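[1] got a structure for you, letters missing:
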């Protein structure tokens, strides 16, 4: 009987040790996790933006992409909406300062930056 109790005790000790070891490994990998990319809407006041030609829009896009390449993977342009006197850009970035830096390096005005919390669409009504 003592032998069974001793084996159970040893078995439980091993399980606890394995659990603590697993927890320690999990917390180590969590600390090395990539920073979270947030999604932002950038409003840019650009008089006459809606009148830009395809050549103009291509040049602006190329400039933005070259600045993004220089800045690295902490910021990413998803797409933009061109209206009469504004361009609304959707970006992912680790923080708002990277968006301002991108605007400064590219010569793009930054009128307003809003963090996007979530998105909805007609599909949301069906879920």
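    Good, I have the coordinates. In this text the structure is predicted, and so the values were computed from the model without any measurement. Residues are numbered from 1 along each chain as shown.
[2] from here on, contacts and neighbour counts on C-alpha atoms
    Fine.
[3] And the helices in this protein, which stretches?
    Counting by DSSP state H, the chain has these helices, from start to end: 2-31, 54-71, 96-106, 122-126.
[4] Now do stretch 107-117: everything it contacts.
    Counting contacts by CA atoms under 8 Å, 6 or more residues apart in numbering, the residues outside stretch 107-117 that touch it are 38-46, 96, 100, 102-103.
[5] ok, the most centrally placed residue in the chain - contacts?
    Compute the mean C-alpha point of the chain, and by CA atoms, centre = their mean the closest residue is residue 37, 1.7 Å away. Counting by CA under 8 Å, 6+ apart, residue 37 makes contact with 74-75, 92-95.
[6] cool, and residue 93?
    Contact criterion CA under 8 Å, 6+ apart gives 37-40, 74-76, 99 as the residues in contact with residue 93.
[7] now, which of the residues you listed sits nearest residue 124?
    For residue 124, the closest of the contacts of residue 93 turns out to be residue 39, at 18.8 Å, with distances computed as CA to CA.
[8] Distance check, the closest residue to that closest one other than its chain neighbours against residue 101.
    By the measure of CA to CA, 6 or more residues apart in numbering, the closest residue to residue 39 outside its immediate chain neighbours is residue 92, 4.4 Å from it. In this structure, residue 92 and residue 101 are separated by 14 Å, where distance is defined by CA to CA, to the nearest Å.
[9] putting a second one here so we can go through both:
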């Protein structure tokens, strides 16, 4: 299944409390459960003013549907074409 990187502009994201992050995560998981097994949240990176989420989904439309149902921004949805790491240099 394709992977996607979702950029979410959330001013002050880096200042969210553990309780805030838990509530957001619970909301996301609830929406995912209602959508069925065709979409999966892998993990997210929280920076000062953005959250970068990694999802597996059949297409970008499904990722955008999750964002809409959850009330989350999805400012940019990009399909991952390949993954590289230090081993790629060997």
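    Everything's here; your move. All of these numbers come straight from a predicted model, not from anything done at the bench.
[10] what's around the residue nearest to residue 39 of structure 1, how many residues?
    Neighbourhood size, residue 92 of structure 1 [other CA atoms under 10 Å]: 22.
[11] mind checking what it lines up with in structure 2?
    With TM-score structural alignment defining the correspondence, residue 92 of structure 1 maps onto residue 56 in structure 2.
[12] picking that back up, narrow the contacts of residue 93 of structure 1 to just the buried residues.
    Of the members of the contacts of residue 93 of structure 1, the ones counted as buried by neighbours, 16 or more other CA atoms under 10 Å, are 39-40, 74-76, 99.
[13] Farthest-apart pair in the residues you listed, please.
    Pairwise distances across those (CA to CA) peak at 13.1 Å, for the pair 40 and 74.
[14] Let me have the contacts of residue 93 of structure 1 in TSV, adding distance to residue 60 of structure 1 as columns.
    What follows is these, written out as TSV (distance: CA to CA, whole Å):
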residue	distance to residue 60 of structure 1
37	24
38	23
39	21
40	19
74	20
75	17
76	15
99	16
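[15] Which members of those are the farthest-apart pair?
    Put simply, by CA to CA the two of these set farthest apart are 40 and 74, 13.1 Å from each other.
[16] If you drop the residues flanking it in sequence, what lies closest to the counterpart of residue 81 of structure 1 in structure 2?
    With TM-score structural alignment as the criterion, the equivalent of residue 81 of structure 1 in structure 2 is residue 45. Counting by CA to CA, 6+ apart, residue 45 of structure 2 lies nearest to residue 52, which is 5.1 Å off, once chain neighbours are set aside.
[17] and the one you found, how many residues sit next to it?
    Neighbours of residue 52 of structure 2 (other CA under 10 Å): 19.
[18] what do you get for residue 27 of structure 2?
    Counted with other CA under 10 Å, the neighbours of residue 27 of structure 2 add up to 16.
[19] who touches the aligned partner of it in structure 1 in this structure?
    For residue 27 of structure 2, the equivalent position in structure 1 is taken to be residue 63, counting by TM-score structural alignment. Contacts for residue 63 of structure 1 (CA under 8 Å, 6+ apart) come out as residue 106.
[20] so how far is residue 105 of structure 1 from residue 63 of structure 1?
    From residue 63 of structure 1 over to residue 105 of structure 1 (counting by CA to CA), the distance is 10 Å.
[21] now do residue 80 of structure 1
    Spatial separation of residue 80 of structure 1 from residue 105 of structure 1 under the definition CA to CA is 18 Å.
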